[in-house]
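A.B. asks: What would the 3D arrangement of this be:
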Amino acid sequence: MNKEAVLKQYFGYDAFRPLQAEIIDTILGKKDCLVLMPTGGGKSICYQVPAMVLPGITVVISPLIALMKDQVQALKANGIEAAYINSTLNTSEQNAILKDCESGKIKIIYVSPEKIFASGFLAFLHTLPVNLFAVDESHCVSFWGHDFRPEYTQLSILKESFPEVPVVALTATADKVTRKDILQQLDIAEAKVFIASFDRPNLSLTVLQGRNRMKAIHEFLLKHPNQPGIVYCLSRKSTESVAAKLNELGYKTKYYHAGMDNDERSTVQDEFLKDDVQIIVATIAFGMGIDKSNVRWVIHYNIPKNVESYYQEIGRAGRDGLPSDTVLFYSYADVMMQMDFNEKASPERKELLNAKLDRMKQYATSDICRRRVLLSYFNESIDTDCGNCDVCKNPRTKFDGTILAQKALSAIARTNEKVALGLLIDILRGSYRHEITAKGYQQLKTFGTGKDIRYEEWVDYIYQMLNLGIMDIAYDEGHVFKLNSTSWQVLKENRPVQLSAFVPFSERKAAVVEATEPVKTKREIIRDELFEHLRTIRKKLADNEGVPAYIVFSDASLSDMAQKKPVTKAEMLNITGVGQEKFNRYGETFLNTILDFLAQNKGAARLADVDTYQLTQQLYEQGNTIEDIAAKRNMSPGTIFTHFLKLSQQGISIDWSRFISVEDKNNILDGAKKLGMQKGDRLQPLFEYLDQKHSYEKIRIALMLKEQENVSSL
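C.D. replies: Okay, the predicted model is just below:
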């Protein structure tokens, strides 16, 4: 089976997302690669599809127990044999899975990094036809990554032990320095690097000042009724207090933090995944690897420790691609709290953590499009503002900052890209402090060219330039600035640079989360009613199977159903996320639900542009009588009868005998015989002769059956 067939049959998609096909072809060619894709961007497909195309077994190394369970559930729901081995399983359970691997039953096995190094496990893998190693959350192997785990630096053993087996490293968050380190740590220096766009246009981005947070959250939730979401807090205590306040306001809320025992955390997580709880208030301990596709919003009660964490956490909203909202509360007190946490790290690590926290602070206080800031952090740029963040919706005064940018970039170039923020500003402002004179920087042509601008303004403007992607920063070289291709376009080609006029954060106009909702059309109202109806059916199915609702179908799939209203198997298989296995399990249930909805809602079929004959056919195939169909569709039995005549003319086989009893048929035919009726005669005399006991439709059916019997006897 080729990759396209696997994608359709098992995952229900007609086409790959950007880069997926190229990545899969690279893996099928037995070459290593590094994949950077945003949360919800489709990383898993990049190794799950090759796993099904190639003979043998794929080994996925993941640090996240919750992700393993979630991914395996989803794969099994798609008809793919998968399993995981981690500390939640006892020895006998693990041994049973290992036997399934040996027998060839398992196509994808998820293991923790610790399991890789467990006694005898590598030797066991050598007995299997391993076709691929996938290292998920691969930023964990890098010192420069935001979630560095020293024990994972030994994963280079994969390439040493299996030099012919391709390795794919996957992550949603890695800057240039981290990417380089991942390749080195995994011993895949020659791997092809694929970088998907980090842009998530379905996410709105808003930053609010950290005052009256509960009031702001309550106002926000009033505009997001019944939508699941996550509130992230810094401390365990605040998760409990915020959750208590939300429960008092009437929202079904649970808290989640590392101080709870495993059973408690597992219960809370399952309740959220199954939509039994609307809101989770959590520390960052929650959400890693959780593939709940219908999270509609994420709120940060406190500022995160770095941009990578923030990006990963907001990425848990809108994984299905539907519009979702994010809100970040910012206060300097939260920054100081994060700096206190960083004090516990080693000197080198603390310097890195504080530098990354500073970038997060600059994002929160930025005067430019927030999406541009996020994308530039990951070395991606866009030419226009997004229009879907608070800065774009509440724009501040812009000015031509090209000359200022050229001064800063020239100073970076003339110092051979060896200066960080403070030293750069001192050069521009003409300081004669010892570090400058010792290096002879007072002789530079750009020395003192920015002395008319205050220090704090220069800080703001330089960070704007950094956020616009006009320069880069090298954390592994003491946080010095580096020039890139855009830098030289500004320096050499006078590429224009628009900067926002400096305004202290405390004096800026507060952003407002928009409350207005557009007036819905009748078509949209029916679509939304059907969506909620489908959600109810999905919840019942999921509860019966003991799985999260999105394992049955994602919100994106339900939304597509509500929009297109499929009434046939072929149409259902064209719904996004509906593969053959999903259709076999749930397709008929959802088709019948849609058909019943259309039949019971006046005008719904017309709005859905559903072929009226097709709808009658589907209701017939459900076993309904003509009278049943007429009642459900709010039509006359005569109209439904004409539908069947039309379907019959189109070659659809109709069992007319289903609509009439043998006794009624014989009674009608006896009457026709006594009246000496011939083909083409009017039916009214027979209708009256039978004392109007039988409808015209039954009379027609009885006569049609008699004619069919005459033809078959010839």
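A.B. asks: Please make it C-alpha for all contacts and neighbour counts, starting now.
C.D. replies: Fine.
A.B. asks: list the contacts for Asn574?
C.D. replies: 12, 14 (CA atoms under 8 Å, 6 or more residues apart in numbering).
A.B. asks: Quick check: the gap between it and Phe16.
C.D. replies: For Asn574, the distance to Phe16 equals 15 Å [CA to CA, to the nearest Å].
A.B. asks: likewise Thr26?
C.D. replies: Distance check for Thr26 against Phe16: by CA to CA, it reads 15 Å.
A.B. asks: Same question for Asp670.
C.D. replies: Going from Asp670 to Phe16 by CA to CA gives 64 Å.
A.B. asks: Who has more neighbours out of those two?
C.D. replies: Between Asp670 and Phe16, Phe16 has the larger neighbour count (other CA atoms under 10 Å), namely 16 against 13.
A.B. asks: Quick check: the more buried one vs Pro38, distance?
C.D. replies: Following CA to CA, the distance that separates Phe16 from Pro38 is 15 Å.
A.B. asks: and Val281, helix, strand or coil?
C.D. replies: State at Val281, reduced to three classes by DSSP: H, G, I helix; E, B strand; the rest coil: strand.
A.B. asks: Kindly apply the preceding question to Phe399 instead.
C.D. replies: Classification of Phe399 by three-state DSSP places it in strand.
A.B. asks: wait, isn't Val277 in contact with Thr253?
C.D. replies: Yes. Contact status for Val277 versus Thr253: in contact at 6.0 Å, counting by CA atoms under 8 Å.
A.B. asks: Flag every buried residue along the lengthiest helix in the chain.
C.D. replies: Longest helix in the chain, counting residues (DSSP state H): helix 522-545. The neighbour-count check on helix 522-545 (16 or more other CA atoms under 10 Å) flags 526-528, 530-531, 533-535, 538-539, 541-542 as buried.
A.B. asks: Among these, which one sits closest to Ile462?
C.D. replies: Using CA to CA, Asp528 comes nearest to Ile462 of the buried residues of helix 522-545, at 46.7 Å.
A.B. asks: For the residue lying closest to Glu627 once chain neighbours are set aside, list the residues it contacts.
C.D. replies: With CA to CA, 6 or more residues apart in numbering as the criterion, Glu627 has its nearest non-adjacent residue at 5.8 Å, and that residue is Pro637. Residues counted as contacts of Pro637 (CA under 8 Å, 6+ apart) are 626-627, 629-630, 697.
A.B. asks: and this one, so I can compare the two:
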Amino acid sequence: MKMRPSSSSVPTLENAQAVLREVWGYDAFRPLQADSIESVLQQKDSLTVLPTGGGKSICFQAPALCVDGMAVVVSPLISLMKDQVDALVSNGVSSAFINSTLSLSEKRDIAEQIDRGEIKLLYVAPEGLLSDRMLDYLKKSNVSFFAIDEAHCISAWGHDFRPEYRGLRILKHEFPHASVHAFTATASGPVRDDIVSQLGLADAKVMVGDFDRPNLTYRMIRANKRLQQVADIVEKHRGESGIVYCISRKEVERTALALEQMNCTALAYHAGMSDRDRKANQDAFIKEKCDVIVATVAFGMGIDKSNVRYVIHSGMPKSIEHYQQESGRAGRDSLESECVLIYSGGDVVTWKRIMEGGDNAHDNSGALRSLEAMNALCTSPVCRHKAIVEYFGQTYTSDNCGACDVCLEEVELVEDPITLSQKILSGVIRTQERFGIAHNAKVLAGSNEKRIRDLGHDQLSTFGLLADEGVAAARLWIDQLIQQGYLLQTGEYQTISLSESGRRLIRRDGNPKLTVPGVSKSSPRRSVSVDSWDGVDRGLFAALRELRSRLASERNVPAYIIFGDATLREFARCRPDSIERVALIKGVGEKKLEDFGLAFLEAINDYCTTANLQRNVSTVVKVEPVQKREVIRPNAFASFEHFRAGASIEEVAEKMGRAKSTVTGYLQSFLQNEKITDSSAWVDEQTKTKILSHLHLLEEGKMKPMYEFFNGEISYESIRIVLTCKRNAES
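C.D. replies: As a prediction, the model looks like this:
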């Protein structure tokens, strides 16, 4: 499809809206898209900051189809280039990429298409674009404008600086008649200024979208058996696409293995893998042959997948910028998605150690401040949406977002936060507001450190006020009072002092929120999470998802390129009965209607006929609760092979060099996971008969009464093995 420019000298926004409907199947632009597109159409340099999922690509793809010539898109990731070009081609847009993966003949074919004026969007890497040969070639071509994607990479103040981006400044000199437009998902004020300066943009219009992602539910959970916490969340989202981020490669491998043991299709992704394996795993995830990808937070994935339903951070990211971008990979289709961050104080220590050993270890004060801000986001009981939005300099006006653990009242708060705050603030006053968080926490907790005694702080009236709670709790509460503005942290040594609101709080004038350390309420699915499932037949959605996966495999493209989850839900909600009604579904453009309309209509017809469902109506489907599933540790999993061969507990303990008690636990995991019903390999028949004959001795499932009845002749382990096999046989 080659779109024609309007008959007027300058294409209008109406032309772009027509393209949006015809190519992408949407009737209206998202917030800020229209402003950004108008800048491109008017050939005025611009910078657009739209959070992940905000629709940045449309801002340069749609106008490229309205103007004469070819738009050149600069992208840093080969995988991202391919995904975007595949998506454009599937929508009937003539586009291509040039990078190191192409053969000489493939590059020659693309050059011939460009010479014939057939390519509307050309994707290139910054290094490839800046070669003399490429620049000379493009000068002979009709370049309409340049779009710099992931533009934060040009700024040393950004979170993903890439030196090769610096050379893009030459574009304004070499192509004086082509406008340049920068796009990024994450950029603070200084980074935005730096992008405009480094690219040499002329009188650039800077547009910043709303950083809030209301369809994302944020949860910050303190680590407690972290691997099990990850497994529980994945189990809740079984069958859905998700990403799990870990700090280290070792943790990535361990987590991926644990999820595989749950019969979850999970694959690892980190920089220590070969390019081939990493690409294969990413392709499997994008094409929905794998539900979960487990990756290091330090490695950019270039994921352009719209239907990621959840993102888990098994460890704290090193900045809010990183967290906003990584968690933002969830819910790019605007459907509800969950973002869970599992953190501990040890994560801060880990990142500081990494920073100290990095190339910029001599100048990491900015990185440390970013880390502290991230830690504050995790530990403070304030609305997560509000905290993220205000971190990026925007105002959040809602009193309750309804989409985070704090506003959903899943965080356990102390009963009398004002009195507790008074104790802490009084302690800061007694140390004359001249010390940092750590020292004040130790004084309040009654530490016996020599420095505290030397300063005479063990004689203060506030010394040991929080002795029962401990240093860690005191530090947590001080952090929370800082985050809420009752305490200030200033100066080179980050000393803490009372703010004006803190001095009012001393007089009980204030409303602080302090959490109970290490305690959180249960985290049920947010009630609104079912809203976009209202009327959706889950069985039909699953059938359409399988069809999508098959079509994607046949075409060797990501599944979401066929149709996104939002479109599949509309199919399963409306259940159209004709190709004309299929065309009315959001996300169905002309090319996709032509390519896939009949296939999906036939699948809907078959399902509705078999299930005797009405057409063009909606039915609310009840969501069943998800059962918790125990995660299996790698060592336990290694024992399964021995138990399958009929080895005894003693034999396995000797082979693995483990204590008998430890191997007994492994056996329990084996019995449950493999659904073993015959206990004879580990318990003799006579003992088994005795146990099964005295089941009436079990009180509310407790084995102690039975154990005491047998007077120790039958072990707890034997009782547990027999009962587990019995339950397996009955399930």
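A.B. asks: Any idea what the TM-score comes out to?
C.D. replies: Laid over one another, the chains give 0.71 as their TM-score (TM-score structural alignment, normalised by the length of the first structure), with 551 aligned residues with a CA RMSD of 3.6 Å.
A.B. asks: picking that back up, if I look at the residue nearest to Glu627 of the first structure, how far off is Arg700 of the first structure?
C.D. replies: To Arg700 of the first structure, Pro637 of the first structure is 12 Å away according to CA to CA.
A.B. asks: which residues of the stretch 501-650 of the first structure fall in helices?
C.D. replies: 522-545, 549-552, 555-564, 569-573, 580-582, 588-600, 604-607, 612-621, 626-633, 637-649 (DSSP state H, counting those that start in this stretch).
A.B. asks: How about the stretch 201-350 of the first structure?
C.D. replies: Shown for the stretch 201-350 of the first structure, the helices assigned by DSSP H, counting those that start in this stretch span residues 213-222, 236-248, 262-273, 307-314, 332-342, 347-364.
A.B. asks: any idea which of those is most buried?
C.D. replies: Stretch with highest mean neighbour count among the helices of the stretch 201-350 of the first structure: helix 307-314 (a mean of 21; mean count of other CA atoms under 10 Å).
A.B. asks: State the distance from Leu19 of the first structure to Leu186 of the first structure.
C.D. replies: Where Leu186 of the first structure is concerned, Leu19 of the first structure sits at a distance of 22 Å (CA to CA).
A.B. asks: Look up the closest residue to the corresponding residue of the second structure for Arg296 of the first structure, ignoring the ones flanking it.
C.D. replies: Counting by TM-score structural alignment, Arg296 of the first structure lines up with Arg309 in the second structure. The shortest distance from Arg309 of the second structure to any non-neighbouring residue, by CA to CA, 6+ apart, is to Ser337 (4.7 Å).
A.B. asks: I'd assumed Leu216 was in contact with that neighbour.
C.D. replies: Yes. Ser337 of the second structure is within contact range of Leu216, at 5.0 Å (criterion: CA under 8 Å).
A.B. asks: what is in contact with these two at once?
C.D. replies: Listed as contacting both Ser337 of the second structure and Leu216 by CA under 8 Å, 6+ apart are 330-331.
A.B. asks: wait, what's in contact with the equivalent of Ser309 of the first structure over in the second structure?
C.D. replies: Aligned counterpart of Ser309 of the first structure in the second structure: His322 (TM-score structural alignment). Residues counted as contacts of His322 of the second structure (CA under 8 Å, 6+ apart) are His159.
A.B. asks: if you set the cut-off to 10 Å instead, what comes out?
C.D. replies: For His322 of the second structure, the contacting residues are 159-160, 186, 297-298, 328, 370, 374, by CA atoms under 10 Å, 6 or more residues apart in numbering.
A.B. asks: Quick check: the two most widely separated of the residues you listed?
C.D. replies: Taking CA to CA, the two most distant members of these are Gly328 and Ser370; they sit 18.2 Å apart.
A.B. asks: Gln17 of the second structure maps to what in the first structure?
C.D. replies: With TM-score structural alignment as the criterion, Gln17 of the second structure matches Glu4.
A.B. asks: Could you pull up the contacting residues of its match?
C.D. replies: Going by CA under 10 Å, 6+ apart, Glu4 of the first structure touches 13-16, 21, 49, 53.
A.B. asks: how many neighbours does the nearest residue to Lys398 of the first structure once chain neighbours are set aside have?
C.D. replies: Nearest residue to Lys398 of the first structure, sequence neighbours excluded (CA to CA, 6+ apart): Ser500, at 4.4 Å. Using other CA under 10 Å, Ser500 of the first structure has 18 other residues around it.
A.B. asks: Tell me the spacing between Ser500 of the first structure and Gln464 of the first structure.
C.D. replies: For Ser500 of the first structure relative to Gln464 of the first structure (CA to CA), the value is 8 Å.
A.B. asks: any residues in contact with both of the two?
C.D. replies: Common neighbours of Ser500 of the first structure and Gln464 (CA under 10 Å, 6+ apart) are 366-368.
A.B. asks: May I ask which helix or strand encompasses Leu476 of the second structure?
C.D. replies: Element membership of Leu476 of the second structure [criterion: DSSP states H and E] is helix 471-483.
A.B. asks: tell me which residues of that helix are tucked away?
C.D. replies: Residues 471, 473-483 are the ones in helix 471-483 of the second structure that count as buried (16+ other CA under 10 Å).
A.B. asks: what stretch of the second structure does stretch 614-633 of the first structure fall on?
C.D. replies: Using TM-score structural alignment, stretch 614-633 of the first structure lines up with nothing in the second structure.
A.B. asks: Buried residues of that stretch, list them for me.
C.D. replies: By neighbour count on 16+ other CA under 10 Å, the buried set for stretch 614-633 of the first structure is 615-620, 624-627, 629-630, 632-633.
A.B. asks: now, which of these sits nearest Leu64 of the first structure?
C.D. replies: Nearest to Leu64 of the first structure, judged by CA to CA, of those is Gln618 at 44.8 Å.
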